[in-house]
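Colleague: predicted model and sequence follow; I will ask about them next.
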Amino acid sequence: MKTKNLIGLDVEKSKQLVEHLNDLLANYQLYYQNVRGFHWNVKGRGFFQLHAKFEEYYNDAIEKIDEIAERVLTLEGTPLHAYSAYMKVAEIKEVTGVSNGLECVKHIMDSLVILIRKEREILALAAEAGDDGTQDMINPYISEQEKTLWMLRAFLSE
């Protein structure tokens, strides 16, 4: 029985990482779609600033989605790729009918808290598996999102 995968990681630990990465992927997909909807539908004071910022956030998310899926493949797994699967797995839920900018920001902050928690879990698993590649991918995500949370919190404190 094969104990190491092609990149030299324990097969069972890699399977566990794939499961967690697929969970993260599903959550990112819901986050992406929510932020995309906020971008399209935001109204009122701060429209121009928030419209542009939300576009920045969903463009960043789509890049991360691709990286996460490719990491799943690198670990010899299969990335989730159906919205029905994302909806079953994701902790982040779809948000509809929101156009108030401050409410949109609060939803984004709630989602980032979930993403960071999941990324920290993946970091711990990756460290245990000796998976430097996954750690190198996830660490910058956390740093960026922590800074984004700080900035959004400052924005809401106006």
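Modeller: Perfect, I can see it now.
Colleague: contacts and neighbour counts: CA atoms only from here.
Modeller: Noted.
Colleague: grab the most central residue of the chain for me.
Modeller: The centroid of the chain falls nearest to Y28 when counting by Cα atoms, centre = their mean (3.5 Å).
Colleague: and that one, that's in a strand?
Modeller: No - according to DSSP: H, G, I helix; E, B strand; the rest coil, Y28 belongs to no strand; its state is helix.
Colleague: H39 touches H51, doesn't it?
Modeller: Yes - counting by Cα atoms under 8 Å, H51 is a contact partner of H39 at 5.0 Å.
Colleague: and the residue nearest to the centre of the chain, what does it touch?
Modeller: Residues touching Y28, when contacts are defined by Cα atoms under 8 Å, 6 or more residues apart in numbering, comprise 61, 64-65, 115.
Colleague: distance of it from A90?
Modeller: With distances taken as Cα to Cα, to the nearest Å, Y28 is found 8 Å from A90.
Colleague: overlap in contacts of the two?
Modeller: When Cα under 8 Å, 6+ apart defines a contact, no residue borders Y28 and A90 alike.
Colleague: so Y58 sits right up against G37, yeah?
Modeller: No - between Y58 and G37 there is no contact under Cα under 8 Å: 9.6 Å.
Colleague: ok, second structure coming up, stack it against the first:
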Amino acid sequence: MKLNSIGLNADKSKELSNDLNTLLANFQRYYQNLRGIHWNVKGKGFFDLHVKFEELYTDANAKVDMIAERVLTLGGIPQHTFEDYIANSKVPVGKNVSKDEEAIRLIVDSLKELLIIERRILNASDEANDEGTNAMMSDFITEQEKTVWMMKAWLAEEI
């Protein structure tokens, strides 16, 4: 078994960097959705939602950077073109979303897709003994599950 420079199985690290690139593509679409709803939201909840959406897109932007840097740490090359993002993402596109409820549903639906990918990476990173990726996924999952709960509470819906 060939080890990379951080002591992990090189083949498993390559697979993980590919999975992380998929996550990166999906996070980029999520980030763009958040920017769009931040700009376009209208209605009586504008002031609160405008601030909340900025908080979420700032956090998503930081996570994009963390994911890309983890890809590099594992020896991969982070995707960085819109073409790659479009081809490799399942997060729904939120075009011209201005209604508060539609915006919140877009966030919930997007986070669901991200959580599916993150859980897959969490399991793979555990099997690869990759604590760095594992810890990052665990932190992302914990934060996003709480965000989903809060958004569902705003919608007055059960988890």
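Modeller: Happy to help now that I have it. None of these values were measured; they are calculated from a predicted model.
Colleague: is it true that G130 of structure 1 touches L9?
Modeller: Yes - the pair G130 of structure 1 / L9 is scored as a contact, 7.2 Å apart, by Cα under 8 Å.
Colleague: the most far-flung residue of structure 2 relative to its centre: what's its closest spatial neighbour, skipping adjacent residues?
Modeller: In structure 2, counting by Cα atoms, centre = their mean, M1 sits farthest out from the average C-alpha position, at 31.4 Å. Take M1 of structure 2 and drop its neighbours on the chain: the residue closest to it by Cα to Cα, 6 or more residues apart in numbering is N9, 6.7 Å away.
Colleague: what's around that neighbour, how many residues?
Modeller: When neighbours are defined as other Cα atoms under 10 Å, N9 of structure 2 has 17 of them.
Colleague: over to Y57 of structure 1?
Modeller: Tallying neighbours of Y57 of structure 1 according to other Cα under 10 Å, which is how burial is gauged here, yields 17.
Colleague: and stretch 72-83 of structure 2, what's buried?
Modeller: Counting neighbours by 16 or more other Cα atoms under 10 Å, one finds that the buried residues in stretch 72-83 of structure 2 are 73-79.
Colleague: which elements pack onto the helix or strand containing K152 of structure 2?
Modeller: Under the assignment given by DSSP states H and E, the secondary-structure element containing K152 of structure 2 is helix 131-154. Other elements packing on helix 131-154 of structure 2 under the criterion 3 or more Cα pairs under 8 Å, 6 or more residues apart in numbering; DSSP states H and E are helix 100-127.
Colleague: how much does the helix it packs on stray from structure 1?
Modeller: With the two structures superposed, helix 100-127 of structure 2 lies on average 0.4 Å from its match in structure 1, counting by mean Cα distance after the TM-score superposition for structure 1.
Colleague: roughly how far is that helix from the heart of the chain?
Modeller: 7 Å (Cα atoms, centre = their mean, to the nearest Å).
Colleague: A154 of structure 1: which of the contacts of Y28 of structure 1 is nearest?
Modeller: Nearest to A154 of structure 1 among the contacts of Y28 of structure 1 is L115, at 19.7 Å by Cα to Cα.
Colleague: verify the contact between the closest one and A26 for me.
Modeller: No - under the contact definition of Cα under 8 Å, L115 of structure 1 does not touch A26, with a separation of 10.4 Å.
Colleague: more crowded one of these two?
Modeller: Neighbours per residue (other Cα under 10 Å) separate L115 of structure 1 from A26, with A26 holding more: 27 against 23.
Colleague: for that one, what are its contacts?
Modeller: With Cα under 8 Å, 6+ apart, A26 of structure 1 has these contacts: 80, 85-87, 89-90.
Colleague: most neighbours out of the residues you listed, which is it?
Modeller: Tallying neighbours with other Cα under 10 Å puts Y86 at the head of those, with 22 neighbours.
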